[in-house]
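[1] I'll drop the sequence and a predicted model, then ask my questions.
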Amino acid sequence: MAAKLPEQLTLDRITTPVGELLLVTDGDGAVRALDFDDFEGRLMQLLTRHYGPVVLTPGRAPATVRAAIDAYFAGDRSALDGVAVRTGGTAFQRQVWAALRAIPAGETRSYGQLAAAIDRPKAVRAVGLANGANPVGIIVPCHRVIGANGTLTGYAGGLARKKWLLAHEGATLI
């Protein structure tokens, strides 16, 4: 069952070094979705899955959210830590997404480590699926999850962007 639809969702577009971001916020200024403009269809699919049919009104996100995103891309690795996020999703998905936010910038975790962090060590595949269904990329840093052997694994925004984001945060990659 879809969560209650917010009264209004605003779609902002922000230029970054890795492409234009689509930023969806609600009337309270909480981020509901964040994705790259070349994946707008996926963004709409995730929003629809969580809330049912949605209409996005073009506009600007709150200045504090825009400033945090700009600061992150300017090198402040902790700038996104305080950004309010409000998502749909199942209780399990929200638990995984909360665990993603607990991974410090510059660090990575495997899917197994993430599953262990939520006390569900055998739910590695389910954690992977929840990670892939994250509607708020970068702020909920699903890019910080890598393969058990330390290699880059899939990323909805593309592996080149994942590699860039991890290098930007100072993560050591194989």
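    Yep, it's here.
[2] drop to CA atoms for contacts and neighbour counts, all remaining ones
    Will do.
[3] Helices along this structure, start to end?
    40-51, 63-73, 91-101, 111-117, 124-132, 159-168 (DSSP state H).
[4] what's the offset of stretch 156-166 from the middle of its chain?
    Computed by CA atoms, centre = their mean, to the nearest Å, the chain-centroid distance of stretch 156-166 equals 12 Å.
[5] what does stretch 157-170 give?
    Distance of stretch 157-170 from its chain centroid, counting by CA atoms, centre = their mean, is 13 Å.
[6] now swap in stretch 142-153 and tell me
    Centroid separation for stretch 142-153 versus its chain: 15 Å, with CA atoms, centre = their mean.
[7] Go through the helices of the chain and name the closest to Val18.
    The closest approach between Val18 and any of the helices of the chain, judged by CA to CA, belongs to helix 159-168 at 6.4 Å.
[8] Quick one, which of the helices of the chain gets closest to Ile146.
    Closest approach to Ile146 among the helices of the chain (CA to CA): helix 111-117, 7.0 Å.
[9] Once you drop chain neighbours, what's closest to the spatially most central residue of the chain?
    Central residue of the chain (CA atoms, centre = their mean): Gly137, 2.0 Å from the mean position. Counting by CA to CA, 6 or more residues apart in numbering, Gly137 lies nearest to Leu34, which is 5.5 Å off, once chain neighbours are set aside.
[10] Alongside the first one, take a look at this:
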Amino acid sequence: MIATGLSVTYYTSPVGVLEIKSSGEAIHAILFVNAWKGPKLDEDEMRGNANSETVKACTTQLDEYFEGKRREFDFPFDQDGTAFQQKIWSALLDIPFGRTISYLELSKRTGNVKAIRAVGTTNGKNQLCIVVPCHRVIGSNGSLVGYGGDLWRKKWLLDHEAKYAHGVQELGDW
């Protein structure tokens, strides 16, 4: 089902501004705003459209995640995609907080080792950054590859999760 009439809220995070799109019933997108072109917004303006309980739950849970107090998200979220895409995004939710897997392993877990490129493409089309943890998928050799939010954000998120999951300050140089 394609969501229409979405409201937009902006959220300031340690990895930059996030744009949250909501139908009021569910969150349909959480995207990095890489090049904010609007005026500098204060906190009230950023959360000005956060009038639904769903958006409030989303921003509260994001706060908790960045504070190291939350490992999974339970507010209603949904993104449009094919059956294959939904399967891949669902598999991403099974990657434990503070852990990583390779694109190859993700393609194996979803039943088709030969679909590694399609898995990578689908991972890149994830519209719910952080919540559907596509940042936890890395190259087979352990390298950070393929992150739409820029590799510095992927490293930051992985370091953040490692710190709270394992007491590790940084994952090290990639």
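    Done, it's in. Because the structure is a prediction, the values reported are computed rather than measured.
[11] How close are the two chains, by TM-score?
    The TM-score (TM-score structural alignment, normalised by the length of the first structure) is 0.81; 152 aligned residues with a CA RMSD of 1.8 Å.
[12] what's the distance between the corresponding residue of the second structure for the residue nearest to the centre of the first structure and Leu62 of the second structure?
    Counting by TM-score structural alignment, Gly137 of the first structure lines up with Cys129 in the second structure. According to CA to CA, to the nearest Å, Cys129 of the second structure and Leu62 of the second structure sit 11 Å apart.
[13] Which residue is the nearest non-sequential neighbour of Met46 of the second structure?
    Counting by CA to CA, 6+ apart, Met46 of the second structure lies nearest to Tyr10, which is 4.8 Å off, once chain neighbours are set aside.
[14] quick one: what's aligned to that neighbour in the first structure?
    Alignment note (TM-score structural alignment): Tyr10 of the second structure maps to Arg13 of the first structure.
[15] what's that match in contact with, if anything?
    Contact analysis of Arg13 of the first structure by CA atoms under 8 Å, 6 or more residues apart in numbering lists Glu20, Leu21, Leu22, Leu23, Arg60.
[16] wait, the second one sits on Phe36?
    Just to be clear, that refers to Leu21 of the first structure. Yes: counting by CA atoms under 8 Å, Leu21 of the first structure touches Phe36, with 4.5 Å between them.
[17] before we move on, the earlier item: didn't the match of Gly137 of the first structure look like it was pressed against His28?
    No: using CA under 8 Å, Cys129 of the second structure is not in contact with His28, being 10.7 Å away.
[18] who's in contact with Arg71 of the second structure?
    Tyr65, Phe97.
[19] And for the aligned residue in the first structure for Gln79 of the second structure, nearest residue in space, chain neighbours not counted?
    Applying TM-score structural alignment, one finds that Gln79 of the second structure aligns to Thr87 in the first structure. Using CA to CA, 6+ apart and skipping residues adjacent in sequence, the residue nearest Thr87 of the first structure is Arg32, 5.5 Å away.
[20] From what I see, that neighbour and Arg86 are in contact.
    Yes: Arg32 of the first structure lies in contact with Arg86 (CA under 8 Å); the separation is 5.4 Å.
[21] And these two? Which one has more around it.
    Arg32 (22 against 17; other CA atoms under 10 Å).
[22] What's the match for the more buried one in the second structure?
    Correspondence of Arg32 of the first structure to the second structure, assessed by TM-score structural alignment: His28.
[23] hang on, that match packs against Asp78?
    Yes: between His28 of the second structure and Asp78 a contact is recorded at 5.2 Å, counting by CA under 8 Å.
[24] do you know how far the spatially closest residue to Gly19 of the first structure that is not a sequence neighbour is from Leu23 of the first structure?
    Among residues not flanking Gly19 of the first structure along the chain, Phe36 sits closest, at 6.6 Å (CA to CA, 6+ apart). Here Phe36 of the first structure is placed at a distance of 9 Å from Leu23 of the first structure (CA to CA).
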